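Peer 1: all I have is the shape, not the residue letters:
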């Protein structure tokens, strides 16, 4: 049982590690051999915020241009988005503006977006400075973290910080929790002892397909 269900979407170019981030969060493992994600894959996990069990339902989208129309259909109905680039590939950073434009065009205006510079374990191959990601996030009102799906660095934090921001917006009335198009679903009333933070449900199949 959960108090709330939050729907997430993970977006960004092919090969930035979107599927790996999801797999690390839901299954606590890294899968170095992977296939490209075709269309959309799915993962879920329970977390706890403010002593309330919250289910994260996460849609992992394909980065290829040919799947962009499918991806766009998942923006509306998402409460949170992880916008991911690869710190070793500058072109994935350069494309962030396009991804953000899509998100702001097709998502609800209160969607929480976190910018993620993935593959921080490959510092020796870095092509995008931390400060550049930080500045882009600041200019666009985004949360910012660098992560490594391989070592799990900041992966947990990325998903949970996004959930905390969504939860805060519920508390301040920015989200209408009775309108499921905002990507939030109200769960059944919880008993006093129902504060279990189960670790995971099932995750997707492939990894880093993107």
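Peer 2: Received it, and whenever you're ready, just let me know what you need. The model shown is predicted, which means the values in this text are computed figures rather than measured ones.
Peer 1: C-alpha from now on. contacts and neighbour counts both.
Peer 2: OK.
Peer 1: name the helices or strands packed onto the top helix by length along the chain?
Peer 2: Assignment by DSSP state H gives helix 155-171 as the longest helix of the chain. If you count contacts as 3 or more C-alpha pairs under 8 Å, 6 or more residues apart in numbering; DSSP states H and E, helix 155-171 packs onto helix 18-27, strand 40-49, strand 80-86, strand 112-118.
Peer 1: so what secondary structure elements neighbour the first one?
Peer 2: Same thing as helix 18-27. Partner elements for helix 18-27 (3+ C-alpha pairs under 8 Å, 6+ apart): strand 4-12, strand 40-49, strand 52-61, helix 155-171.
Peer 1: second one coming, line it up with the first:
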């Protein structure tokens, strides 16, 4: 996706238990509806993988989203924890058919909060695999109550049906933009959560060599 004209870079992480669908959710968002294979589950993420996408904020600037797909397995937790301090947004993802993944959301939230500095981190609770209604074991009311108790919004999504995938990222990034405007998030040189992108740093002569979908802003 073309990313000329981006003003900011927002660094966002997806956190949650293994196999809740974080990778599928990210691939659906980055690739869009056409051409995405959803028949087979992706291989488990090892450590952290990176994706990016440009987004025009409603009544705001164009931004580059740097999206971190993190491993949910405990043996990779020491790797993923090292990234927490440099994120401005977090999607806390659980599987609506996996009760355990829902019950562990407060633990993921606390892990991030325990590493944060003065800047605010924007969270969104995401109930994934909403297409599997016949086997769901977490109610919408429970999701609403948990989100309220943690001070965040929530969205139900399905990568398979492409349901509310873009909405989830739109809600999160809008929250980040509002926090920037209100001064709850400030640009700091030693913090990677939000970066101001300077166009002068991008040599125009190299733009044709960029891989499709990479940031050129």
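Peer 2: Good, I have the coordinates. Since we're looking at a predicted model, the values are computed, not measured.
Peer 1: post the TM-score for the overlay when you can.
Peer 2: After superposition, the two chains reach a TM-score of 0.87 (TM-score structural alignment, normalised by the length of structure 1), with 193 aligned residues with a C-alpha RMSD of 1.7 Å.
Peer 1: on that earlier part again, what range in structure 2 does the helix or strand just after the longest helix of structure 1 sit on?
Peer 2: Tracing the chain past helix 155-171 of structure 1, the next element assigned as helix or strand by DSSP states H and E is strand 184-186. Alignment of strand 184-186 of structure 1 against structure 2: residues 194-196, by TM-score structural alignment.
Peer 1: what's the longest helix of structure 1 aligned against in structure 2?
Peer 2: Taking TM-score structural alignment, helix 155-171 of structure 1 hits residues 165-181 over in structure 2.
Peer 1: state the number of residues packed around the aligned partner of residue 213 of structure 2 in structure 1.
Peer 2: Aligning on TM-score structural alignment places residue 213 of structure 2 opposite residue 201 in structure 1. Residue 201 of structure 1 has 14 neighbouring residues, counting by other C-alpha atoms under 10 Å.
Peer 1: now residue 146 of structure 2
Peer 2: Residue 146 of structure 2 has 19 nearby residues by other C-alpha under 10 Å.
Peer 1: and for residue 128 of structure 2?
Peer 2: When neighbours are counted by other C-alpha under 10 Å, residue 128 of structure 2 comes out with 28.
Peer 1: what's the match for it in structure 1?
Peer 2: By TM-score structural alignment, residue 128 of structure 2 lines up with residue 118.
Peer 1: does that match touch residue 148 like I think?
Peer 2: Yes: Residue 118 of structure 1 lies in contact with residue 148 (C-alpha atoms under 8 Å); the separation is 5.4 Å.
Peer 1: tell me, what residue is most central in structure 1?
Peer 2: residue 82 (3.2 Å; C-alpha atoms, centre = their mean).
Peer 1: map residue 14 of structure 2 across to structure 1 for me.
Peer 2: Counting by TM-score structural alignment, the partner of residue 14 of structure 2 is residue 10.
Peer 1: and that match, how many neighbours does it have?
Peer 2: Neighbour tally, residue 10 of structure 1, other C-alpha under 10 Å: 26.
Peer 1: so how far is residue 22 of structure 1 from it?
Peer 2: For residue 10 of structure 1, the distance to residue 22 of structure 1 equals 9 Å [C-alpha to C-alpha, to the nearest Å].
Peer 1: residues that sit against both of the two, list them.
Peer 2: Shared contacts of residue 10 of structure 1 and residue 22 (C-alpha atoms under 8 Å, 6 or more residues apart in numbering): 58, 60.
Peer 1: just to be sure, residue 78 of structure 2 is in a helix?
Peer 2: Yes: applying DSSP: H, G, I helix; E, B strand; the rest coil, one finds residue 78 of structure 2 inside a helix.
Peer 1: can you count the residues close to residue 74 of structure 2?
Peer 2: Residue 74 of structure 2, neighbours per other C-alpha under 10 Å, totals 11.
Peer 1: map it onto structure 1.
Peer 2: So, by TM-score structural alignment, residue 74 of structure 2 is matched to residue 65.
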